[in-house]
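Visitor: Dropping the sequence and predicted coords here.
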Amino acid sequence: MPLRTHKHAPVQHAPSRVVQAGNTIVAIDVEGNHRIESGTIASYMLLSPGDAFDPKLIDQSLKTLYATGLFKNVAIARTGNDLVVQVVENPLISQVAFEGNNQLTRANLADATQLKSRSVYTAEAAEADRQAILDAYAKKGYYSTTVVPQIIQLPENRVNLVFRIHDGRATFISRIAFVGNKHYSEGTLRTVISSRESAWWRFLSSSDSYDPARVGLDGDLLKRFYLRSGYPDFQLLSTNAELAPDRSSFFVTFVMNEGPRYHVGDLKIVSHLPHLDGSTLRGDLQMGKGDWFNGDSVTQTVQAITSDVQGRGYAFVLVNPILHKHVDARGRHVVDVTFDIVEGPRVFVERIDISGNSRTEDKVIRREFQIAEGDAFNADAIKRSRQRLMDLQYFKNVGMNTEPGSAPDKIVLTTNVQEQSTGSLTIGGGYSSDDGALIDLGLSEKNLIGTGINAGITGVLAQRASQVDLSVTDPYFLDRNLLLGGDLFHTTDDNQDVSGYEESRTGVTVRTGYAFNDHMSQQVNYSLVDRDVYNIESGASIYISDEAGWSLLSQIGQTLTYDQRDSIIDPHDGYILRLSTDLAGLGGDSDYVRAKLDGGLYVPLDYFSGNSLWTLALSGSAGYLYNYGGRQFIIDNFFLGGQNMRGFEQGGAGPHDKATGDSLGGDFIYTQTTEVRFPLPISPDIGLTGRVFVDVGALSGVKESNGPIYGTPAPRVAAGVGFSWDTPFGLINIDLADPLVKYTDDKTQVFRFGFGTRF
């Protein structure tokens, strides 16, 4: 029972069946195929020679052949005792091209589509790819895009497939509305979500382009905002996005039910762990009775209790917040919160997997983890590990997820990092109040060939200062908890305005350091610096004239740091203390001991403002220099003004020569700054943040050995406002400070401006 084909393909047999004579297929004849083997076509048939002519199986075979996508047309007919399969093959694609695309590259479109060179063309597949291209454009906010697939016939049943694309205009959000909001205005709620209404100044942002994923995130942001603001019954009933008839813009509406606002009632901590009294944990509460309910405070309390209990030796702990809502005798809606502490499941970290690091070595990432394979699962340690990785500034994003391990009590910690550029070649220009017009050149790499080594060479040429610095730092020398680095530098400073001289320094610094734990570290350094005081003004202070010429500084120093900030890049909560000491006199011309204590406290104002961008920053410093022999150089002194005391020129406040008015610096200094940082009432996409501040500082201690000095240890005080603009071209800082308390010969500076750009 042969299978006859025009290509004489081999016969394929199926198990024989008992049939009546004359109703049996003798042969299957395949016709019309050029590229596809007859045996391949026959393999899709549900009938074989020797089978009965079954109309149902013939129909199913026809559908199966169509379903392969290989054929434009298929016909199956009986001729005598033979079954004839007539096919018309779909063409083979020679090339896929995209025309008219501007917003998406060819590579973007090729990734989005399925049809490639040497694929079989079908109208259905082309339509699916057309829709995929439209979806890709929609993700970029282009909903008016049109895509037309066209085929160009080629010899031997081949075609070129061309997608003719018209990008159209970006589809913006013309209006964002809220329905059901009673306690908060639409203006307030628009600042909560990430989507924005279209405006001309948002050309640097895509937040006003419609993105379904972002709108979905906006719903979560609204829920979190209301939960944080005391509305645990809040419901987001629906989110509607209507496309205008001309497909030019979207109208987005959030429909909600706020519910009543709740106060915090009774707070309890109940421990079911042996030898652990819940009352000893009340210091971990992040809320108080009578406060407005705050969902974030509940989460923070859970984290604080968990960390505290684990620190007491209970590795496996689970803290469950239990909410009981009711109306009190005064008619207020109240939430009683009970934090129930039970023994959690015994789960260990079986393995830590890292992905996405195409450049950074695994060991550079693993050494930042606060949890190791085999350790008990600790959510707080994982959170701190992620923050440490983000603080490296090697990655745009770091995601950490847990997956089931090889046993019920084991998990796999999967870490996915998204690499970002860590090297920069900069050529820039700008202006600063201290140095005047400037040009900066720099070549730096924070993560040299993925090893975590920071190296760079920078140069600044300005009207009143210049600097060249070659530096390299390995934070984990020899893969140990040991920092090693060094600098070669040359700087010049023009101090003619405040002290009547210019100065240059050329030297080398080597440093090493060690981290005692997650929060405490120490660095030790040695510097050898050749200094020159020159171009002294005629009639300058005798104190300055005596320092003309070269001097050598040989200095060893150390810095001890205790850091409890939530982030070293953008701190919002926590504090930092830093103690620095320097000893000069190991050779050289200067002999002194200098000590300085710095500190900063960051207090989140979320509770009062409802916005995590509000922060109270308190900082202060105090320093003392003791000269124990040899010459005392004014250039070693502390100076007050500029960066450490706004409202006054750099080095412009403090002791002065009575005869010349030149600033002389001092042996003892203290400064204190109180600053509130807040978002400005405009779109956050512009990148503007504001601040109000009060600076206090004093400088004293110069001995009258060569002439009379005017100086008072009384504090100087300045208050002001300022803002920072984080643009793609650089950071602009502007401060306006009013020197409220000043003294004779102090040089003030009401307006302080700094700008740098890269191109």
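Guide: Received it, and whenever you're ready, just let me know what you need.
Visitor: From here on, just use CA atoms for contacts and neighbour counts.
Guide: Fine.
Visitor: Helices of the stretch 151-300 of the chain, residue ranges please.
Guide: 186-192, 212-228, 295-311 (DSSP state H, counting those that start in this stretch).
Visitor: From the rest of the structure, what touches the second one?
Guide: Contact partners of helix 212-228, identified using C-alpha atoms under 8 Å, 6 or more residues apart in numbering, comprise 139, 189, 192-195, 232, 234-236, 239, 254, 258, 293-297, 610.
Visitor: ok, now stretch 559-575?
Guide: With C-alpha under 8 Å, 6+ apart, stretch 559-575 has contacts from 387, 391, 519-524, 576-581, 599-604, 613, 615.
Visitor: List the buried residues for it?
Guide: 559-567, 571-575 (16 or more other C-alpha atoms under 10 Å).
Visitor: same thing with stretch 712-729?
Guide: 712, 715-725.
Visitor: residues making contact with it?
Guide: For stretch 712-729, using C-alpha under 8 Å, 6+ apart, the contacting residues are 645-647, 653-655, 686-700, 731-743, 756-759.
Visitor: got another, please set it beside the one above:
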Amino acid sequence: MTYGLSGDSPRRSAHVFKKSVSIAAISVAFTMAFTALPSPVVAQAFSFNNVSIEGNQRIEPGTILSYAGIARGAAVSAAELNDAYQRLANSGLFETVEIVPQGNTLIIRVVEYPTINRIAFEGNRRIDDEELAGIVRSQSRRVYNPSTAEQDAQSIADAYTQQGRIAARVTPKLIRRSENRVDLVYEIFEGGVTEVERIGFVGNDAYSDRRLRRVLETKQAGLLRAIIRKDTFIEDRIAFDRQLLQDFYASRGYVDFRITGVNAELAEERDAYFITFNVQEGQQFDVGNITVESDLAEVDTEAFRDAIKMKSGKTYSPSLVENEIARLERLAIQQGLNFVRVDPRISRNDRDLTLDVNFVLTRGPRIFVERIDIEGNTTTLDRVVRRQFETAEGDPFNPRAIREAAERIRALGYFANADVEAREGSTPQQVIVDVNVEEQPTGSIGFGGSYSTTSGFGASISFSEQNFLGRGQTLSLGVNTASSASSYNFNFVEPAFLGRDVAFGLALNYNETDNEYAEFDTATGVFRPSFSFPVSESGRLSLRYTARFSDIRNSSDGDTGQIIRAEEDLGRRFDSSLGYTYSYDTRRTGLDPNAGVLLEFGQDFGGVGGDTSFIKTNLRAVAQTKIWNEEVTLRASFEAGALNYTSGETRVTDRFLLSDSTLRGFEYGGIGPREYNSADDIDDSLGGNYFAVARFEAEFPIGLPDEYGVTGGVFYDIGSVWGLSDETLGQTTNDVLYEDFSARHVLGVSIFWDSALGPLRLNFSRPIKKEKHDRDQNFSLSISTDF
């Protein structure tokens, strides 16, 4: 059909499926035209009054002409016809294009790309269809575009590369259907995992390869390579590892440290990488002289100097300086000094390897925060994000405070990604802080089994939500049953009660024991609301009320002693108390990467209602440090408790009974006062009003490859439980053993395993000093914790 340039024409219909694009027709036409004419001196020009468009089904002729760019009656050269052809071919709308001039008519023949009927994936097992569908840009009922399909294939291959499968190949295939439709199928060859076979370091003297490998996110392939996926090679993770290594050395005073290169060599079989970090450590620097100066008349430099806690001689770390800057800026705000900025100026002393730090207080630009915009939080409420800022709208703008707020937002764990940026506001003196977040799941439901050397085998069901209803609240429910115990727990925490830096907690617990260590059972329930808040940079105070009931059940006259039976006869008892706990934790500041101290002291005062009056005191102190270039970790801890009743009588459910996690080498209640009568086969653990335990241990590598996650340790524990009231002692005619202080000593070895189930600890212990009727336990399995 001929289409006039000045008129309209209906669509032409033709079914052509051809992959190549040809311009043979236009070449032949030009040859014939030039043969029929005398040899021209100038280039031949054509003028077409009509255009005939053939083969188009969906695309309007006017659209095709607009791409061709040919005007009615205008002179058109051969080069311009070629340009028109290129524009049509590059439009992405046609598989083939032909332009044939015939006299005063130009014939344009096209074959349109087919419509995608459906998109399918074949050969994929590691990534499901739903995830792949979110990667590709091609869509059903849209026009097929080969370049888009090739880009999609590369995107799928990149997704496999992120899983360490760099040999993955993706090929787009077309299956023809009727009515110019095709099925687009991505044929996927996933290939095997390309593992990190070895991670090495060149140029490191201060720290061993083993220690540096523990810093990196990438791990070597090991025995558990089928479970642990951090041994796969991922290029983006290598960049993250470079930063981790840089931060590791910087926090230990190596200010000149740099990574000169990272070599990742692929094995010939393309199934493993050998990664080598080339480093230059430089020298380790300590903090030298610390000074404060300012040219601002209103600044009392002595007051700011006294506020500094960083000490000369301490290993230099950028985090030390950052914390001091934050401390000085907070002091400036407290003194009403706005727009004061702290500029640290570092001076090197290469002779004695120290860095002098001069904190200069200057006047910063008068810029205010116009507003804080939060986007992307579909679940989390704005106020949860906003309360991470110490800065509010209208406050002076402080870049450091904004960076710290960004870190707090990321540390919440609610978001997969969180970007915080500042831009100019409505005036140059104002800034707008943009917060863009991406939500991620924060809840979990767990079903599982458990084994404890204390409680035996059991089953558990748990629910946990770290961002309940998007309010930043923590809610957890748990049911745990075992052969000798069962527990039901409910915990709720509001971290910002009434918008303040005060955490409100509510705990409900109910526990029952079918005690295999004694001839009686117990039931206890606790209702405990609490408030906790910071009182210093490293100190925190917790206030609580506790309502507790306890019951002793199922004691047998023939198997249980007189004391337990007398305490059971008291029936169910209710206690009501107010208490506090003060904790001092240097790990919160993170000033020393190799050491930390935790101190806790708490008391509960009973008698606020209830059946008894008492004072219960607990003390805990833990210290940890690393020696020998951080290859060996040393820990020391001390725990103690005292229980004093002023009215009512203590019972076995109130007194201290130690578990194997407190004093290793003994069963639960295995040491301390006992009611004993060999003739009646009575041997009841009574617990004590006092206890004290000291634990010392060392953890170190045992020569196994790092990727196994297995280290060893040795420990020495010493402790005792003692003390019973006269009322308790007067309830029996049997012997009461070990009522006085008698220290038990235990030696043992530990195996630490960072397993796929979590960090596990296996203790093999042997008491070297104990009492005759103590119940020892030579093996225990527990979850490993630092402190």
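Guide: Structure's in. What do you need? Since the model is a prediction, treat every value here as computed from it, not as a measurement.
Visitor: what's the TM-score here?
Guide: The TM-score (TM-score structural alignment, normalised by the length of structure 1) is 0.83; 730 aligned residues with a C-alpha RMSD of 4.1 Å.
Visitor: if we can go back for a sec, TSV please, covering the helices of the stretch 151-300 of structure 1 and showing distance to residue 264 of structure 1 and mean neighbour count.
Guide: Below are these laid out as TSV (distance: least, C-alpha to C-alpha, whole Å; neighbours: other C-alpha atoms under 10 Å):
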stretch	distance to residue 264 of structure 1	mean neighbour count
helix 186-192	24	15
helix 212-228	12	17
helix 295-311	11	18
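Visitor: Make TSV from the ones you listed and add distance to residue 469 of structure 1 to it.
Guide: Converted to TSV, the helices of the stretch 151-300 of structure 1 look like this (distance: least, C-alpha to C-alpha, whole Å):
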stretch	distance to residue 469 of structure 1
helix 186-192	43
helix 212-228	43
helix 295-311	43
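Visitor: Let's see which of the buried residues of stretch 712-729 of structure 1 end up in helices.
Guide: Nothing among those maps onto helices, per DSSP state H.
Visitor: TSV please, covering those residues and showing distance to residue 411 of structure 1.
Guide: Shown next, in TSV, are these (distance: C-alpha to C-alpha, whole Å):
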residue	distance to residue 411 of structure 1
712	65
715	58
716	58
717	57
718	56
719	54
720	53
721	51
722	49
723	46
724	44
725	44
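Visitor: and the residues you listed, which of them are in strands?
Guide: 716-725 (DSSP state E).
Visitor: Let me know the closest of these to residue 303 of structure 1.
Guide: Nearest to residue 303 of structure 1 among these, counting by C-alpha to C-alpha, is residue 724 at 33.1 Å.
Visitor: leaving aside the residues next to it on the chain, what's closest to that closest one?
Guide: Excluding its sequence neighbours, the residue lying closest to residue 724 of structure 1 (C-alpha to C-alpha, 6 or more residues apart in numbering) is residue 733, at 4.6 Å.
Visitor: Repeat that for residue 326 of structure 1.
Guide: Closest to residue 326 of structure 1 by C-alpha to C-alpha, 6+ apart is residue 334, at 5.5 Å.
Visitor: and if you look at residue 592 of structure 1?
Guide: Closest to residue 592 of structure 1 by C-alpha to C-alpha, 6+ apart is residue 627, at 4.2 Å.
Visitor: Which residue in structure 2 aligns with that neighbour?
Guide: The equivalent of residue 627 of structure 1 in structure 2 is residue 646 (alignment by TM-score structural alignment).
Visitor: Residue 741 of structure 2 matches what in structure 1?
Guide: That one, residue 741 of structure 2, aligns with residue 713 by TM-score structural alignment.
Visitor: and the nearest residue to that match once chain neighbours are set aside, how many neighbours does it have?
Guide: Leaving aside its chain neighbours, residue 713 of structure 1 sits nearest to residue 700 (5.2 Å; criterion: C-alpha to C-alpha, 6+ apart). Neighbour count for residue 700 of structure 1, taken as other C-alpha atoms under 10 Å: 23.
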